[in-house]
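Enquirer: Test case, fold it:
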Amino acid sequence: MSVDTERSRLLPGIRTAEFRLVAFVALVVLTVSYGSVLYHVTDVVGGARLMLATLVGSATVAVVVGRVLRVRTAVFLTLLLLGGGVTIYFLSVPASQRALISPARLLSDTVALLTGLSVLRLTQANVWALSVAPAPVFLSWYLAVRRRYVWSIVVGGTALGLLVLTGDAGTYTTIAGVVGAAGVVGFGTLDRHGGTGAQVDTLVICFVAMVVVAATLSLAPTTRTGPVLPDRTSPTGVASFVDSGDNVRVVGTIRLSPQVQFTVESPTESYWTTATYDRYTGSGWVRSGDTDPYVGRLRGPPGGSREVRQTVTAETELGAMPAAWRPVRVQGLQTTRIRVTSQGSVRPTTTLNPGESYTVTSRVVDGSTDELRTAGTDYPDGVAERYTQLPESTPDRVATRAANVTAAADAETPYEKAAAIEAHLESSKRYSLTVERPEGDVADAFLFEMDAGYCTYFATTMVTMLRTEGVPARFVTGYTPGERVDGEFVVRGLDSHAWVQVYVPEEGWVRFDPTPASPRESAERARLSEARQRGDPGVDAENSGAPTPTPTPTPTGGDGATPTGADPVPTGNASVGTGDSGAVGGAVQQRATGDDGVDLPSTETLAFWSVVLVGVGAAVRRTGAGRRAVRAVWLRRRGPRRDPDADAVRAFERLAYLLERQERPRRPSETPRAFVRSVTADDRAARVLATYERARYGDGIDRAAADDATDAVGELVRERTLPTRPFAGDSDRRD
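Expert: Next up is the predicted model:
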């Protein structure tokens, strides 16, 4: 058997093995896409190492038993894994909440997950993730081992699709999963039915087209109904703050909106709370738990408090219900339009229209500073566990810095530790709305890599530091008091803000604000003055045309004042999910900046264009354009001088290539002499042929003959590839 015959016999098997390997690599990509989301959930809530072991273990078991386990048995085992996981999750829910679970509630929760409820909002999110992870991983890998590739990606794709519907899978994670699924099907089909390199190039081109289309659609700008600024280069944070969403993501540079959002009739000023968040993700905040209908008076703080009654009137569309903390009663709206979060905030089920108003009665913590300072650590059940949560990936140096700060201040009680950390951040970091969104953990980056930030960065970092000290704390968004005009407070988008609440036993949640007050005031005044000078509409309510300083409230230690004296004068911080927090929800991609000040493309941009280049390369290979380009350059180059015989052979190869492209291909049985004489009568071609025959089959040639043949081919190439007779491609060959 000839070598060529043996090679052709073995090649299909080799290609099949290669296709199978690529199909499994694509399956790894698909598994990692949804597995990374589940891993992130457990990193935030707890159990990341166990999740990693679960993912790897499930895939390994599937590979081991894939050839010996029948399909029906594998499906049955998968159902057992899924049923057991659901049972474990059900048993992990606290007994007080388990009693509320009914078939109707389970159905509504399932629908909620499929319509945007983040997994991170589940009370036992880590248990849920660990419970559901083994089933899809095991079954998808088992089916791939059995070479049932389509059913394999149906299982894995369903898992990814669920996480896309919950909003937990990001754009690039989704794209990676889709490409992985397509790779499993494409290369799996080539594995089962055989394929060629040309088909591989076609698959790669299709994958790249999918990525480009998906990325283009996902990056298309969205519209929102909330108040926005004409300058779309950075988020205002107002819309997301007004919407009072279930999650907040810290972003980079923002702008302040001067438009009036609402007015408040109140005997005393306060921070107007719209949302509280308990679960820190490293890049933002999530409000865990579900909302309940408002059915009457709500529970107030456990300790001493004073009553504050406020009437809030919307001046624009509001997606939140601002109120002094803690709201205990709401009037003026139908109860069906009010929901209560598990953290105690109130929110509307429908947007409040301009002119609509409601009255809130709040119970504001009224403990003295001495009472707050001497409170111990006897926290209610669940408070410490829920409000000291941190991602497992949080760097240890954050805890070290927090311990150093509290030790330097001789702080022992929760209140003292909060006051020490608040003062440290307020004095060590500058206030600025122009910042670059850091990579990795926000609190860690702000502490050790950033010199300045706005309220979202300050509040996030303070909560994180407190939690490393075992002090229950949470992230709060809302508005600072606003401008006082004729007995009411005019609150603008630039008053949106983020701050911190710390739980003090027997007193309740106490407000702290680590963001420097004076720079916030300056930012607000400058932005409002600029808007007034331009004549922007909606920046003033009736009788609020002239700026009037807001009096600083007297510290009382409750939520109505800053315990350590931080000035709560209305300012325009925009941060995540807020105005000062103006960054929540309106996230924009930030560009990295090099040391020389030149803007560098983001990681996502580099990855996108890398994929595009791969597609271009596959297209060039598929069409043969790259090979033809290389050969065209080779044809026109004389090449280095070697021995005369080798130069003569190279000259003839160039001549034969030129004639094959412009006349006709050489037939398999045709000799060089017969081919040249049949397609051209040019004397130079005959000389090149004669020189080639002497070099190849005779006694050899001298240098002069080799140079003459090389020069003759050069002349023919120049004449035959002039614009009047363009060089032909493969598609222009003549028989």
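
Enquirer: contacts, neighbours, all on C-alpha from now
Expert: Noted.

Enquirer: tell me, what residue is most central in the chain?
Expert: Centroid check for the chain by CA atoms, centre = their mean gives Gly170 as the closest residue, at 4.7 Å.

Enquirer: mind listing what that one touches?
Expert: Val164 (CA atoms under 8 Å, 6 or more residues apart in numbering).

Enquirer: Next, find the distance separating it from Pro301.
Expert: Gly170 sits 38 Å away from Pro301, going by CA to CA, to the nearest Å.

Enquirer: Same check on Arg287?
Expert: Note on Arg287: its distance to Pro301, by CA to CA, is 20 Å.

Enquirer: before we move on, what about Glu521?
Expert: For Glu521, the distance to Pro301 - CA to CA - is 31 Å.

Enquirer: for Ala144, same thing?
Expert: From Ala144 to Pro301 the distance is 57 Å (CA to CA).

Enquirer: Which one's more surrounded, those two?
Expert: Ala144 (24 against 20; other CA atoms under 10 Å).

Enquirer: surely the more buried one meets Ser152?
Expert: Yes: counting by CA atoms under 8 Å, Ser152 is a contact partner of Ala144 at 5.6 Å.

Enquirer: Helices of the stretch 201-350 of the chain, residue ranges please.
Expert: Assigned helices in the stretch 201-350 of the chain, in chain order: 238-243 (criterion: DSSP state H, counting those that start in this stretch).

Enquirer: buried residues in stretch 666-673?
Expert: 666, 672 (16 or more other CA atoms under 10 Å).

Enquirer: want to put them side by side, so please do this one too:
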Amino acid sequence: MSAETGGPTERSVDAAKRSWAAVFAPRGLALLSTGLMLFSFTFPLYGIIDVVGDPSTFLLVVAVTLALATGLSRVVGAWTALPVGLGLLVLGLWMYASALPADVVAQQDRILGDVVSLLMGLSVLRLQMIELFALAYTPAPVFLTWYLALRRRYVGAALVGGAALTFFVLTGDVETLVALLGALGAVGTVGFGRLERFGGTDRAVETMAVVLAAMVVVTMLVSVVPGGTGTPFGLFGDSDTDTIEGSLINSDQRVSIQGSISLSDEVRFTVESPREAYWRTGAYDRYTGDGWVRTGSTLDYRGEMSGPRGESRVVEQEVTIESELDAMPAAWKPISVGDGVAESTSVTSLGGLQPASAFAPGDSYTVVSRQPVAAPSRLQRASDDYPSRIESRYTNLPASTPDRVATRTRQIQDAADAETPYETARAIESYLEREKGYSLDVDRPDGEVADSFLFEMNEGYCTYYATTMVTMLRTQNIPARFVVGYTTGEQVGDGEYQVRGLDSHAWVEVYVPEVGWVQFDPTPAGPRQATEQDQIEGGGGDLGEVDDDPEATTEPPSTPAPTTSQAPETPDATPATIQTPATDGAVERTTRDEGGGIPLPEPPSREEAALILVVLAGTVAGARRLGLTERAYRAVWLRWQPRADPTSDVQRAFERVEYVLAREERPRQDGETPRQYLAAIDADEDVERLYRLHERARYAGEVTTSLADDAVAVADEIVRARTGPLD
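Expert: Here you go, the predicted structure:
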């Protein structure tokens, strides 16, 4: 094709390439990748601070650190900035350690053990004063990662940012999607950085985009950690289900709220006890919005623990394991265990018992508990003068908890004329029992669990009931915590109870001054027991001080739990029915269309959307790399001619036909006139006709709409007759 006719097309292609290179320059892409890496390890910290306080201070610290790194990158060399970054880390950790309670600092082996545990999977959320830890830890990796990237030390930036991200991967505090985004950021920082430093074309940029997209696709198909428990990653989640027991009893340090769930009718253990009880296995104090975490460390059992301060009764239990069990059930509050298991027993920071390893069938142990005795009248008279350590630990809620949860709780209080914390707890318990149905088949909400269950769900199971009640109580500054274990089970003999997996349960403990932790169970007992029956028919020092308050749990007669025999019965303080809107003015979320028929797909999250964009960008880059986009563009250009003005229309028709002839015959050589070219290739009559129209338009100036229509029609006919698969 001659320069005269083909020039404009070639210049437009060159301009497009220059535009691509300008917008997606390796330098800009390297810094964008670094920003993605920064997001991947600051986002978990933001979420952690949101659980315990206001994240605005954290965002300010990140912004100031980025500004500092940007400013110093212009005036300070790397060997000067590195000590600054390390100094920020040392200073931050020193400030955090200095602020820890004296009893924790004194136990240096405990601190060292926590550090090792973090690297072995202990969630950062279990640390005390986690907000201060996040603020102390953040500046160093943020400063060094961004500074090194601005100084074009891309490998160093990737190493620092990757190490910070790896820390949260090891602790389990970063989601798979966010971790993958961070990995993509690290690869992009190094890859695009090398292109920027050592040169490269837009084709090299396209190759990097293809590599990043391939990483996403491969991760969708395989586990993130080979041999681990993670499921293959998918952009839109998975539909795996679990048992209630698996989600509660075996969770140890952390409980995540599940969706639809099942029951196991396998017999777990039998208990010989003079009194029935809920067999408690653990408690959790820190609510994350979508689950629970137990803060603090676990210590070795070192002898008898302190019991309740007031009147109590001794309950001795002998537990025989029937199937493998990674828990140590006992009535609250345990004060001692038998010699046979003493050396392999640990005590949690909330006073529960844990075995060093799972029990096997045939194993047995004895445990002595002291159950307090307190009449409901005493609970009603109790004040709200809570110890500061109790109030700060057990009234905390994520900053993102919607205000409407507190509003609804106050409505329930007013309807029940509840004036004391105990009466408020009874009112909330009765409200949830009455207003919510029991079902194991539920969709896990995307947002804050308690808010979703209270306003947008009609049914749920024990985890939802207990989580919602604790959250509602905490909105009124009433200390409460989430507790797991087993209900009493089936009585199979005099003082003998058989407990199955389906007896696993979650309930609530509320702190009452001068009494201790009082047990409440908002899950409706009748529907729960009916579901269980259907399943069966179908097939350092005195560790008593480790707990915040050694007073034990009192079980009021209104709960389905066993009652304290020495406490008089009182009528159930059921609040009057209150008329409340579904969402208190908020927009109710739905996954169905207006007709109520076909479920609509859930929109992807921000992280999922980002990965989708990476895959799309890689797909486009791969298509360009293989020439597919050029071929697709040329196919459209050849077969479809939009109309402009007569002169442009004739010229475009001429170029289309000449392109077809170049493919079928040969290109027109430089200096070869159209007439010479047509004679050389023995062109047919239609081609000669179009060339004559082009000559009239170009040299005679006869460019009319009629002539243009004729030229385009001839070109369309030639293209349809001659074109096959395009190269």
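
Enquirer: what TM-score do we get after superposing?
Expert: Superposed pair, TM-score by TM-score structural alignment, normalised by the length of structure 2: 0.85. Supporting alignment: 668 aligned residues with a CA RMSD of 3.2 Å.

Enquirer: Val271 of structure 2 - how many residues pack around it?
Expert: Neighbourhood size, Val271 of structure 2 [other CA under 10 Å]: 25.

Enquirer: Kindly list the longest helix within structure 1.
Expert: Ranked by residue count under DSSP state H, the longest helix found in structure 1 is helix 3-45.

Enquirer: Check which element follows it along the chain.
Expert: Sequence-wise, the next helix or strand downstream of helix 3-45 of structure 1 (DSSP states H and E) is helix 48-65.

Enquirer: So which elements touch that next one?
Expert: Contacts defined by 3 or more CA pairs under 8 Å, 6 or more residues apart in numbering; DSSP states H and E place helix 48-65 of structure 1 against helix 3-45, helix 125-132, helix 134-145.

Enquirer: Go again with 7 Å.
Expert: In terms of contacts (3 or more CA pairs under 7 Å, 6 or more residues apart in numbering; DSSP states H and E), helix 48-65 of structure 1 is packed against helix 3-45, helix 134-145.

Enquirer: quick one: the aligned partner of Gln108 of structure 2 in structure 1 from Asp595 of structure 1, how far?
Expert: Aligned by TM-score structural alignment, Gln108 of structure 2 pairs with Ile101 of structure 1. Distance check for Ile101 of structure 1 against Asp595 of structure 1: by CA to CA, it reads 56 Å.

Enquirer: Look at those two and report which has more neighbours.
Expert: Taking other CA under 10 Å, Ile101 of structure 1 and Asp595 do not tie; Ile101 has more neighbours (13 against 8).

Enquirer: mind checking the SS state of the more buried one?
Expert: coil (DSSP: H, G, I helix; E, B strand; the rest coil).

Enquirer: The stretch 201-350 of structure 2: strands as residue ranges?
Expert: Ranges of strands in the stretch 201-350 of structure 2, per DSSP state E, counting those that start in this stretch, are 242-243, 254-256, 261-262, 267-272, 279-284, 286-287, 291-293, 299-300, 312-321, 334-337, 345-347.

Enquirer: Structure 1: which residue goes with Ser33 of structure 2?
Expert: Checking TM-score structural alignment: Ser33 of structure 2 goes with Ala26.

Enquirer: ok, now how distant is its match from Ser33 of structure 1?
Expert: 11 Å.

Enquirer: again, but for Gly83 of structure 1
Expert: To Ser33 of structure 1, Gly83 of structure 1 is 23 Å away according to CA to CA.

Enquirer: thinking again about what came up before, so can I have JSON lines of the strands of the stretch 201-350 of structure 2 showing distance to Leu353 of structure 2?
Expert: Shown next, in JSON lines, are those (distance: least, CA to CA, whole Å):
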{"stretch": "strand 242-243", "distance to Leu353 of structure 2": "22"}
{"stretch": "strand 254-256", "distance to Leu353 of structure 2": "16"}
{"stretch": "strand 261-262", "distance to Leu353 of structure 2": "26"}
{"stretch": "strand 267-272", "distance to Leu353 of structure 2": "16"}
{"stretch": "strand 279-284", "distance to Leu353 of structure 2": "7"}
{"stretch": "strand 286-287", "distance to Leu353 of structure 2": "19"}
{"stretch": "strand 291-293", "distance to Leu353 of structure 2": "16"}
{"stretch": "strand 299-300", "distance to Leu353 of structure 2": "10"}
{"stretch": "strand 312-321", "distance to Leu353 of structure 2": "13"}
{"stretch": "strand 334-337", "distance to Leu353 of structure 2": "8"}
{"stretch": "strand 345-347", "distance to Leu353 of structure 2": "5"}
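
Enquirer: so which of the ones you listed gets nearest Ala136 of structure 2?
Expert: Ranking the strands of the stretch 201-350 of structure 2 by proximity to Ala136 of structure 2 (CA to CA) places strand 286-287 first, at 20.5 Å.

Enquirer: compared with structure 1, how much does the closest one deviate?
Expert: Following the fit onto structure 1, the mean deviation recorded for strand 286-287 of structure 2 is 0.4 Å by mean CA distance after the TM-score superposition for structure 1.

Enquirer: In structure 1, point out the residues matching that strand.
Expert: With TM-score structural alignment as the criterion, strand 286-287 of structure 2 aligns to 279-280.

Enquirer: Likewise for stretch 323-336 of structure 2?
Expert: Under the alignment (TM-score structural alignment), stretch 323-336 of structure 2 falls on residues 316-329 in structure 1.

Enquirer: can you check stretch 464-477 of structure 2 too?
Expert: Using TM-score structural alignment, stretch 464-477 of structure 2 pairs with 457-470 in structure 1.

Enquirer: which residue packs closest to Thr276 of structure 1, ignoring adjacent ones?
Expert: Val476 (4.4 Å; CA to CA, 6 or more residues apart in numbering).

Enquirer: before we move on, back to that, of Gly83 and Ser33 of structure 1, give the one with the bigger neighbour count.
Expert: Between Gly83 of structure 1 and Ser33, counting by other CA under 10 Å, Ser33 is the more crowded of the two (26 against 15).

Enquirer: can you pull the contacts of the more buried one?
Expert: Ser33 of structure 1 sits next to 173-174, 176-177 when contact means CA atoms under 7 Å, 6 or more residues apart in numbering.

Enquirer: nearest to Ala674 of structure 1, of those residues?
Expert: Taking CA to CA as the measure, Ala674 of structure 1 lies nearest Ala176 of the contacts of Ser33 of structure 1, at 55.5 Å.
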